[in-house]
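# just the structure for this:
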Amino acid sequence: MFNKRLVDFNSDEIPLVVKRTIENLKKRALQSEGLFRVPGSVSEIKELKKKYNNGEDPDLDGYDLNSVASLLKRFLRDLPEPLCTFDLYDIFLASAVINVRESRNMMLKKILGEMPLIHKNLLMELCTFLKEVASFEKYNKMGPDNLSLVFSPNLLRSEDESVSITIEDAPIAKTLMKTFITDYDDLFN
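Model prediction:
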């Protein structure tokens, strides 16, 4: 399940590990301060990763919240083709810097329509969840700014993963991710 291209899954459904981690975090962690910023247990993450790779559906309630959150980020980071695909990387970045919100969102909707369906479905699922996490910012200290900082490197990366390009593009990628969260209703509905 990990390190597998999304288009190689059997359907356009959300991968089980993503479904389960989101369900579990909604149930247990929305008010947990530092959600997604505090790292999980390396041994728990390895154990869970192994179970999912073996086709198991482990009960996540027995694991630390931060390990479950880290597992979700790890799944996204380990995708050989990022959620916002390599071929759309430049156009995603170009649209993120459009200053007029309506124009930017119109361009983003067009790009989202060009994504493989599984990529778009997973991005929608993730952003729905992150929007909900952000609604509990008062408790978890994870508003759109912090969430976009944590998630943008896992969702958008250049095929040429040089450090200089990653650093140079990071602020734009963060802006894009924040737009996905704050303008979710406009972009995905």
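# alpha carbons only for contacts and neighbour counts from here, please
Noted.
# what does stretch 86-104 rub up against?
In this structure, residues lying in contact with stretch 86-104 by C-alpha atoms under 8 Å, 6 or more residues apart in numbering are 107-108, 111, 115, 156-159, 169, 172-173, 175-176, 179.
# now do the buried residues in the lengthiest helix in the chain.
Longest among the helix segments of the chain by residue count, using DSSP state H, is helix 163-182. Of the residues in helix 163-182, those buried under the neighbour-count criterion (16 or more other C-alpha atoms under 10 Å) are 166, 169-182.
# contact partners for A134?
With contact taken as C-alpha under 8 Å, 6+ apart, A134 is in contact with 142-144, 147.
# switch to 6 Å and redo it
Contacts here follow C-alpha atoms under 6 Å, 6 or more residues apart in numbering; on that basis A134 touches 142-144.
# ok, back up a step: looking at the buried residues of helix 163-182, which is nearest L123?
Checking the buried residues of helix 163-182 against L123 by C-alpha to C-alpha gives F180 as the nearest, at 8.8 Å.
# make TSV from the contacts of A134 and add distance to I22 to it.
Shown next, in TSV, are these (distance: C-alpha to C-alpha, whole Å):
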residue	distance to I22
M142	15
G143	17
P144	17
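# what about L147, how many neighbours?
22 (other C-alpha atoms under 10 Å).
# quick one: stretch 91-100 to chain centroid distance?
Computed by C-alpha atoms, centre = their mean, to the nearest Å, the chain-centroid distance of stretch 91-100 equals 19 Å.
# and for comparison, fold this next one:
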Amino acid sequence: REKKVSRWSKSALTHNFIRVYSYVFERCRTCDAYIYLGGYRCEKCNLYSHSKCLKTVVILCGQKPLSRRKTQVFGVPLTSFKEEVPFIVAKCCGEIEVRGFKIRGIYRVNGVVSRVKRLMKSLENGPFLIDFSEANPNDLSQVLKEFFRALPQPIITSDLYAPFINVAKKYRYSSSEPLTQSTCITQEECIAELKEIVNRLPAQHKSTLSFLMHHLRFITDHQEQNEMSAKNLGIVFAPTLFRMKDVDGNCFGMLFDNALQTLIIELLIKHCFEIFGPPP
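All right, here's what the predicted structure looks like:
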């Protein structure tokens, strides 16, 4: 018994698990697969788990029965969240800023698919009881990107796509040189225009984008260790924050805009304090 418990996750140790030997037709709250015969059940919150899943449990015991209804976290509008910044965004970013900001290629390197799926299932089963302290930071970065990809309306709304791209077109972009101003616009004017467009975003989109850009700025402050510059993060996040299918169905046009999308994200990261103000 002690040997088995030592392999459990910290979250699993908060539960009062008992072994169930009889026939069980319940879903494991970690992998979401059915437990057909045997398994573990918490006497306090009624969480069920496979024996093999106890080492990856991330849901803390809430001392009262868990709701049998899942909370939809992925694929719902930002406006459906009560918080100014969705809890999943704050939780993933916070954990990465504590344990993952020095990891080489953070956000560029994908997480392990099986672990990412388990984390996503756990978020829907017990969203406000999640403990990510033992989760791999690369898995958390993947969960965060999946959250933004699944939004029905992208965080940078499709109606503001053209204004953002028009600002980027006024700048020349070179992979071998830093951002340089063109004859059309100065950097100060560019920042002012971006700020004006950002202020036209819906309130929750603006606050979430602000939180994310300040977080990514923190990541770039440690680029000597993680090798993730604002440009590299722009390459990673541009396809996630700009949605191809949402702009007049013109996917090919947006493919040609990829460098401009990257430039916009790069500018938002580098000048987040001027554009958004202090972090929300």
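# related to what we said a few turns ago, inside helices: which ones of the contacts of A134 of structure 1?
Counting by DSSP H, the part of these found in helices is P144.
# L122 of structure 1: which of the contacts of A134 of structure 1 is nearest?
Ranking those by separation from L122 of structure 1, with C-alpha to C-alpha as the measure, puts P144 on top at 18.2 Å.
# quick one: what's aligned to that closest one in structure 2?
The pairwise alignment with structure 2 assigns P144 of structure 1 to A230, based on TM-score structural alignment.
# could you find the closest non-adjacent residue to the corresponding residue of structure 1 for I264 of structure 2?
If you follow I264 of structure 2 across to structure 1 using TM-score structural alignment, you land on L176. Distances taken as C-alpha to C-alpha, 6 or more residues apart in numbering place A96 nearest to L176 of structure 1, at 5.1 Å, with adjacent residues excluded.
# rewinding a little: can you get me a residue count around the match of P144 of structure 1?
24.
# I'd like the distance from the closest residue to it other than its chain neighbours to L78 of structure 2, if you could.
What sits nearest to A230 of structure 2 in space, not counting adjacent residues and going by C-alpha to C-alpha, 6+ apart, is E266, at 5.1 Å. Distance, E266 of structure 2 to L78 of structure 2, using C-alpha to C-alpha, to the nearest Å: 23 Å.
# same thing with K206 of structure 2?
Distance, K206 of structure 2 to L78 of structure 2, using C-alpha to C-alpha: 10 Å.
# looking at these two, which is more packed in?
Neighbours of K206 of structure 2 and L78, each counted by other C-alpha under 10 Å, are more numerous for L78; the result is 24 against 20.
# aligned counterpart of N24 of structure 1 in structure 2, please.
Using TM-score structural alignment, N24 of structure 1 pairs with E95 in structure 2.
# tell me the SS of its match?
Here E95 of structure 2 takes the helix state, with states given by DSSP: H, G, I helix; E, B strand; the rest coil.
# what's the local residue count around it?
Residues within reach of E95 of structure 2, counting by other C-alpha under 10 Å, total 20.
# any idea how far it is from I155 of structure 2?
For E95 of structure 2, the distance to I155 of structure 2 equals 21 Å [C-alpha to C-alpha].
# residue range for stretch 88-98 of structure 1 in structure 2?
In the comparison with structure 2, stretch 88-98 of structure 1 aligns to the range 160-170 (TM-score structural alignment).
# show me where structure 1 has its helices.
So, for structure 1 - with DSSP H - the helices run 16-28, 42-53, 65-78, 89-96, 101-114, 117-134, 137-140, 144-155, 163-182, 184-188.
# the longest one vs structure 2, mean deviation?
To tie it back to what came earlier, the one meant is helix 163-182 of structure 1. Between helix 163-182 of structure 1 and the aligned residues of structure 2, the post-superposition mean distance stands at 1.0 Å (mean C-alpha distance after the TM-score superposition for structure 1).
# and for the fourth one?
After superposition onto structure 2, helix 89-96 of structure 1 lies on average 1.1 Å away from the residues it aligns with, using mean C-alpha distance after the TM-score superposition for structure 1.
# which of the residues in that helix are classified as buried?
Within helix 89-96 of structure 1, judged by 16+ other C-alpha under 10 Å, the buried ones are 89, 92-93, 95-96.
# over to the second one?
For helix 42-53 of structure 1, the buried set under the neighbour-count rule, 16+ other C-alpha under 10 Å, comprises 44-45, 48-49.
# separation between the equivalent of G253 of structure 2 over in structure 1 and N121 of structure 1?
Using TM-score structural alignment as the criterion, G253 of structure 2 maps onto I165 of structure 1. Going from I165 of structure 1 to N121 of structure 1 by C-alpha to C-alpha gives 27 Å.
# re the thing from before, excluding chain neighbours, what is closest to the match of G253 of structure 2?
Excluding the flanking residues, the one nearest I165 of structure 1 by C-alpha to C-alpha, 6+ apart is S158, at 7.7 Å.
# M124 of structure 1 now?
F188 (6.9 Å).
# one more: N140 of structure 1?
In space, and not counting its chain neighbours, N140 of structure 1 is closest to E33: 3.7 Å by C-alpha to C-alpha, 6+ apart.
# kind regards, and thank you for your time.
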